[in-house]
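[1] curious how this folds, go ahead:
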Amino acid sequence: MNINFLEIAKASMILFAVIDIIGSLPIVVKLKANAGGKIESGKASLVAGGIMLLFLFVGEKILGFIGIDVGSFAIAGAFILFFMALEMVLGISLFKQDENMVKTASIVPLAFPMIAGAGSMTSILSLRAEYASINISIAIVINIAIVFLVLKMSGWFEKKLGTGGIAIIEKIFGIILLAIAVKLFTTGIKNIFY
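    You can find the predicted model right below:
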């Protein structure tokens, strides 16, 4: 095992920026309201962490097996993020809510694709080229712990920020999410054509 604290710190910061759980608070609050106030923080965190760790070790092989390159995967993720960002910025609802939302909100869309989405997965594949897998694994665990704490405290954040504060954060981070979607899209296009 080659544990390197500098690699862990760098990988943790990159994943923290991509996962952007603080910026996703407005979405979490909205999901919580749509799901009848029930978001299972532990379940969402464990599923997201499991998906990210699995993707770290076998993601590229799975994508290769089904004939999908990393660029195409990034573009697909960019579309999902783009529509989520449009909802945040424009205050519209594009995703259909159904009666199963209460049962699945902690897994879809919270654990996947919000936390363990195309952005975090393509970042994990990029990190693999530079850092040891053990260090990336530790960085993932650190980020999942942060995600768990933020999800657990989402009610507290909602009370402190209020409806107006949440609305402002939603618009700001909607624009940031839109920029991330565009970046993922352009990176995916470059990977496919160059």
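
[2] all contacts plus neighbour counts: C-alpha atoms, from now on.
    Will do.

[3] buried set for the host helix or strand of Leu151?
    Per DSSP states H and E: Leu151 is located in helix 133-152. Across helix 133-152, burial judged by 16 or more other CA atoms under 10 Å covers 133, 135-148, 150-151.

[4] what helices or strands is that helix leaning on?
    Secondary-structure packing of helix 133-152 (3 or more CA pairs under 8 Å, 6 or more residues apart in numbering; DSSP states H and E): helix 5-19, helix 41-65, helix 118-130.

[5] who are the packing partners of the very next helix or strand once past the second one?
    Scanning forward in sequence from helix 41-65, with DSSP H and E defining helices and strands, the next element found is helix 70-90. The helices and strands touching helix 70-90, judged by 3+ CA pairs under 8 Å, 6+ apart, are helix 118-130, helix 154-193.

[6] and the angle from the first one to helix 154-193?
    I take that to be helix 118-130. Interaxial angle of helix 118-130 relative to helix 154-193 (axes from the mean of the first three to the mean of the last three CA atoms, to 10 degrees): 60 degrees.

[7] let's see this one next, to set against the first:
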Amino acid sequence: MTPEILSSVFLLLLVLDPLGNVPFVLSLLREQTPAQKRRIILRECAIATAVLVAFLFVGDWLLAVMRLSDPALEISGGLILFLIALRMVFPPAGHNLAEAEPRPAPFIVPLAVPMIAGPSALAMVLLASRQSGDPLPWVGAVLLASAVNTGILLISDPLARILGRSGLEAMERLMGLILTTMAVQMLISGLKVAFATA
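    The predicted structure is shown next:
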């Protein structure tokens, strides 16, 4: 696996934000038994992975239909990631996901979509599909990132006990800072290409 793919795995993990989603998963599945939690998490993560992989193969076609250029996608993707990063670093009021209304048995919504396969993750795989002539290597990146994300969500209960609320918030802010830097780099790259071809 090339350094570019490894970088994409890391960026996708930042976008998926499994640590930031732990409180949401705990709240959403708090009425389920441990066995039911594992089954639901595995099912929803599998659905989200399938959606992301599908976008790898149809992303180039979608961009062609919508007549979107590489710089436009890179700039918009950078803006989306930057806004997400700001929310991670500076959570808005009422961000306490642990108090979210529980749902008895979520299916696709809201776990698979949009919590895991959200707009930012879909935009990222669309960009990868547009920039790469062969989407197959990126399938491995999506599968690896999804596997790590699934593993973290599966251990959400012990992870929450170990890190605590403050620990989870600190980790989310750290990932937000890293994501901010990567989003700015995407914006710079997109703007360079846009102005060079203008």
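
[8] what's the TM-score here?
    The TM-score (TM-score structural alignment, normalised by the length of structure 1) is 0.72; 181 aligned residues with a CA RMSD of 3.3 Å.

[9] the helix holding Leu151 of structure 1 vs structure 2, average distance?
    For helix 133-152 of structure 1, the mean deviation from structure 2 after alignment is 2.6 Å (mean CA distance after the TM-score superposition for structure 1).

[10] quick one: distance of that helix to the chain centre.
    Taking CA atoms, centre = their mean, to the nearest Å, the mean C-alpha location of helix 133-152 of structure 1 is offset from the chain mean by 12 Å.

[11] hmm, who's touching that helix?
    Contact with helix 133-152 of structure 1 is made by 1-5, 7-9, 11-12, 15-16, 21-22, 28, 41-42, 44-46, 48-49, 52-53, 56-57, 124, 127-128, as judged by CA atoms under 8 Å, 6 or more residues apart in numbering.

[12] what's the burial count for the residue mapped onto Ala17 of structure 1 from structure 2?
    Matched to structure 2 by TM-score structural alignment, Ala17 of structure 1 sits across from Phe10. Neighbourhood size, Phe10 of structure 2 [other CA atoms under 10 Å]: 16.

[13] quick one, what contacts the equivalent of Gly188 of structure 1 over in structure 2?
    In structure 2, the residue paired with Gly188 of structure 1 is Gly190, using TM-score structural alignment. Gly190 of structure 2 makes contact with 70-72, 74-75, according to CA under 8 Å, 6+ apart.

[14] out of the residues you listed, which is most surrounded?
    Among the contacts of Gly190 of structure 2, the one with the most neighbours (other CA under 10 Å) is Glu74, at 28 neighbours.

[15] that residue and Leu122 of structure 2, how far apart?
    Using CA to CA, to the nearest Å, one gets 13 Å for the distance from Glu74 of structure 2 to Leu122 of structure 2.

[16] then Ala100 of structure 2?
    Using CA to CA, one gets 25 Å for the distance from Ala100 of structure 2 to Leu122 of structure 2.

[17] in terms of neighbours, single out the busier of those two.
    Leu122 (23 against 15).

[18] excluding chain neighbours, give the residue nearest to the alignment partner in structure 1 of the more buried one in space.
    Using TM-score structural alignment as the criterion, Leu122 of structure 2 maps onto Gly117 of structure 1. Nearest non-adjacent residue to Gly117 of structure 1, counting by CA to CA, 6 or more residues apart in numbering: Gly77, 6.8 Å away.

[19] contact partners for the one you found?
    113, 117-119, 181, 184 are the contacts of Gly77 of structure 1 under CA under 8 Å, 6+ apart.

[20] then Asp60 of structure 2?
    Asp60 of structure 2 makes contact with 126, 129-130, according to CA under 8 Å, 6+ apart.

[21] do Phe55 of structure 1 as well
    121, 124.

[22] and it, how far is that from Ala118 of structure 1?
    Computed as CA to CA, the Phe55 of structure 1 to Ala118 of structure 1 distance reads 11 Å.

[23] now Met13 of structure 1
    Going from Met13 of structure 1 to Ala118 of structure 1 by CA to CA gives 17 Å.

[24] between those two, which one's more packed in?
    Ala118 (26 against 14).

[25] doesn't Val70 make contact with that one?
    No: look at Ala118 of structure 1 against Val70 with CA atoms under 8 Å: they stay out of range, at 9.4 Å.

[26] first-to-last residue distance for stretch 60-77 of structure 2?
    Terminal residues of stretch 60-77 of structure 2 are spaced 15 Å apart (CA to CA).

[27] cool, stretch 5-25 of structure 2 as well?
    Terminal-residue distance, stretch 5-25 of structure 2 (CA to CA): 28 Å.

[28] rewinding a little: for the match of Gly188 of structure 1, which non-adjacent residue is spatially closest?
    Nearest non-adjacent residue to Gly190 of structure 2, counting by CA to CA, 6+ apart: Pro71, 4.5 Å away.
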